[in-house]
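Asks: Could you work out the structure for the sequence below:
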Amino acid sequence: MIRTVVLDVGETLTRDDRHWAGWADWLGVPRHTLSGLVGAVVVDGRDNADAIRLLRPDIDVAAEYAAREAAGRGEQLDETDLYDDVRPALSALRALGVRVVVAGNQSTKAGDLLRTLNLPADLVVTSAEWGVSKPSPDFFHRVVGVAHAPADQTLYVGDHPANDVLPAAAVGLMTAHLRRGPWGHWWAGGETVQQVADYSIDSLLDLPGLPGLVNPGRRGGSHG
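Replies: Predicted coordinates:
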């Protein structure tokens, strides 16, 4: 039984193209160079910021992030960053009466930008706003707290096994691994992911048709 669906942000709802392109331009390196390094850290199972550290070993990523913001070249997010299946999938879930929550490892600014998009979601919140990040169990305990449903009736959807599927399952949440983005594709065939994830999906449009999805009362249409 699934009463609430909670979704990751990067490479689940939004493309990371603009994110990495912005960092490459800021660091003065070709975009394909940084993209290649992102692939390398994916294969190694490392933090994605390590791609930047491979280019500049002594860099303070947080300080550099602040410098980008101060220069007017910081985070940006608009409708073009959303994957095409986001609005129809989330709208379909809400029309079925399912509670939809967006919760991922993002900055406070990203949370503000996401809410500006008026997504078909009941709640949009980020790790920076909570003060705790994935894969910490505390993040997923916070997810349970806003789900308005027990953990075993809440489905967490994400592309990253180590940040999404495994820690969410460890606190009792149901999980769906999304084959999207570098992490989603590279680790999709991993034995651990296949054993732990309750579902493996190729599109968010697969969510409304999942077995076990309950209809506690239709909303009469989706809204943001």
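
Asks: For the rest of this, base every contact and every neighbour count on C-alpha atoms.
Replies: Noted.

Asks: where exactly do the helices run in the protein?
Replies: Residue ranges of the helices in the chain, as given by DSSP state H, are 17-27, 31-44, 50-55, 61-70, 86-95, 108-116, 127-130, 137-147, 166-170, 181-186, 191-196.

Asks: what does the last one contact?
Replies: So the one you mean is helix 191-196. Contact partners of helix 191-196, identified using CA atoms under 8 Å, 6 or more residues apart in numbering, comprise Pro161, Val165, Leu166, Ala169, Thr175, His177, Trp187, Ala188, Ser200.

Asks: quick one: contacts for Thr14?
Replies: Residues counted as contacts of Thr14 (CA under 8 Å, 6+ apart) are Asp81, Leu82, Tyr83.

Asks: can you check Ala176 too?
Replies: Leu155, Tyr156, Val157, Gly158, Val165, Ala197, Asp198, Tyr199, Ser200, Ile201.

Asks: Let me see the contact set for the residue lying closest to the last one once chain neighbours are set aside.
Replies: Which is Ile201. Closest residue in space to Ile201, ignoring its immediate chain neighbours: Leu178 at 5.0 Å, by CA to CA, 6 or more residues apart in numbering. Neighbour list for Leu178: Thr12, Val157, Gly158, Asp159, Gly184, Ser200, Ile201, Asp202, Ser203, Leu204 [criterion: CA under 8 Å, 6+ apart].

Asks: ok, of these, which one's closest to Pro135?
Replies: Distances from Pro135 to those, taken as CA to CA, are shortest for Gly158 (11.9 Å).

Asks: Of the contacts of Thr14 - the most surrounded one?
Replies: Leu82 (20 neighbours; other CA atoms under 10 Å).

Asks: quick one: contacts for it?
Replies: Going by CA under 8 Å, 6+ apart, the list of residues near Leu82 reads Leu13, Thr14, Arg15.

Asks: What of Ala169?
Replies: Thr175, Val196, Ala197.

Asks: Just among these, which is most surrounded?
Replies: Of the contacts of Ala169, Thr175 is surrounded by the most neighbours, 26 neighbours in total, counting by other CA under 10 Å.

Asks: so what's that residue up against?
Replies: Counting by CA under 8 Å, 6+ apart, Thr175 makes contact with Leu155, Tyr156, Val157, Val165, Ala168, Ala169, Val196, Ala197, Asp198, Tyr199.

Asks: Next, the structure of the following sequence, for comparison with the previous one:
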Amino acid sequence: MIQTIVFDVGETLTRDDRYWASWADWLDVPRHTLSALVGAVVTQGRDNAEALRILRPGMDVGAEYRAREAAGRGEHLDEADLYPDVRPTLGGLRGLGIRVIVAGNQTEKAGALLRALDLPADLVVTSAEWGVAKPDREFFRRVLKASGAAPHETVYVGDHPVNDVFPARAAGLRTAHIRRGPWGNWWGNDPDVVAAADWSIHSLTELTSIVNE
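Replies: Okay, the predicted model is just below:
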């Protein structure tokens, strides 16, 4: 029986539109150009940050992130960034007695911004706050500790095969691959992803029926 569901953040709970648009504006390139490059690296299985380095070879992404923050053009999250199914699903799961955790590869600031949204979750934490990022196995050890349930009673939900589905399964968790965003849609029919995911979903609302199976 499922006791805990753990959610990735980007393109699972939040849309990445604003994130990439802000990077395009900072680099002074058309937003469509950067979006297209993000799509290109996704199809090659490369990290999203490689899209930035295509535009600015050798770019220190961390340094540029700090420069954006110093200029007042850094990270921002508000209600508009959430997918419409987030609040009803998280709240509905908690109503069923499921422990809800949000844990993804984000910065400390993103963690604070997410908590400020007062999501219906028992815990909201980021990789920067834990000091370890996906797909590192230690990240999923932290997930299981926070879960308070056995691996087979814990589901990790995410869009990214390499960061979410594969390492979560390797750690013994059950997995739900959400088919939205560039990664979720492009890799949704990949045989390895299909084999590794316990469920393939198009909306978070499908999780309610999964916990009742």
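
Asks: related to what we said a few turns ago, PyMOL command for the buried members of the contacts of Leu178 of structure 1?
Replies: Buried members of these, defined by 16 or more other CA atoms under 10 Å, are picked up in PyMOL with:
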select buried, resi 12+157+158+159+184+200+201+203+204
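
Asks: Closest to Pro88 of structure 1 out of the contacts of Leu178 of structure 1?
Replies: Of all those, Leu204 has the smallest distance to Pro88 of structure 1: 8.7 Å, by CA to CA.

Asks: Isn't the closest one up against Asp85?
Replies: Yes. Taking CA atoms under 8 Å as the definition, Leu204 of structure 1 is a contact partner of Asp85 at 6.0 Å.

Asks: re earlier: and in structure 2, which of the contacts of Leu82 of structure 1 remain?
Replies: Counting by both residues aligned by TM-score structural alignment, their matches' CA atoms under 8 Å, the members of the contacts of Leu82 of structure 1 that carry over to structure 2 are Leu13, Thr14, Arg15.

Asks: How about the contacts made by Thr12 of structure 2?
Replies: The contact partners of Thr12 of structure 2, by CA under 8 Å, 6+ apart, come to Tyr83, Val157, Gly158, Asp159, Ile178, Arg180.

Asks: Could I get those in TSV, plus columns for distance to Val125 of structure 2?
Replies: Below are the contacts of Thr12 of structure 2 laid out as TSV (distance: CA to CA, whole Å):
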residue	distance to Val125 of structure 2
Tyr83	19
Val157	15
Gly158	15
Asp159	18
Ile178	20
Arg180	22
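
Asks: Okay, and which of these map to strands?
Replies: The members of the contacts of Thr12 of structure 2 that map onto strands under DSSP state E are Val157, Gly158, Ile178.

Asks: Could you measure from the first one over to Glu50 of structure 2?
Replies: Yep, that's Val157 of structure 2 we're talking about. The gap separating Val157 of structure 2 from Glu50 of structure 2 is 24 Å, by CA to CA, to the nearest Å.

Asks: follow-up on the earlier one: ok, the ones in strands among the contacts of Thr12 of structure 2 vs Ala110 of structure 2, which is closest?
Replies: Distance to Ala110 of structure 2, by CA to CA, is smallest for Gly158 among those, at 17.2 Å.

Asks: My guess is Phe139 of structure 2 contacts Thr126. True?
Replies: No. With contact defined as CA under 8 Å, Phe139 of structure 2 does not reach Thr126; the gap is 9.9 Å.

Asks: what touches both of those two?
Replies: Common neighbours of Phe139 of structure 2 and Thr126 (CA under 8 Å, 6+ apart) do not exist.

Asks: now that we're looking at the closest residue to Met174 of structure 1 other than its chain neighbours, how far away is Gly190 of structure 1 from it?
Replies: Spatial nearest neighbour of Met174 of structure 1, chain neighbours left out: Leu155 (4.6 Å); criterion: CA to CA, 6+ apart. Computed as CA to CA, the Leu155 of structure 1 to Gly190 of structure 1 distance reads 20 Å.

Asks: Which residue of the two possesses the greater neighbour count?
Replies: For Leu155 of structure 1 versus Gly190, the count of surrounding residues by other CA under 10 Å is larger for Leu155: 28 against 11.

Asks: For the aligned partner of that one in structure 2, give its distance to Glu129 of structure 2.
Replies: In structure 2, the residue paired with Leu155 of structure 1 is Val155, using TM-score structural alignment. Using CA to CA, we find Val155 of structure 2 at a distance of 21 Å from Glu129 of structure 2.

Asks: With Pro151 of structure 2 instead?
Replies: 22 Å.

Asks: And these two? Which one has more around it.
Replies: Ranked by neighbour count (other CA under 10 Å), Pro151 of structure 2 and Glu129 place Pro151 first, with 23 against 15.

Asks: What is the end-to-end distance of stretch 154-169 of structure 2?
Replies: From its first residue to its last, stretch 154-169 of structure 2 covers 11 Å (CA to CA).

Asks: and it, how far from the chain's centre?
Replies: Relative to the chain's own centre, stretch 154-169 of structure 2 is displaced by 9 Å; criterion: CA atoms, centre = their mean, to the nearest Å.

Asks: can you check stretch 40-52 of structure 1 too?
Replies: Chain-centre distance of stretch 40-52 of structure 1: 17 Å, with CA atoms, centre = their mean.

Asks: Buried residues, it. List them.
Replies: For stretch 40-52 of structure 1, the neighbour count (16+ other CA under 10 Å) marks Val41, Val42, Asp50, Ala51, Ile52 as buried.
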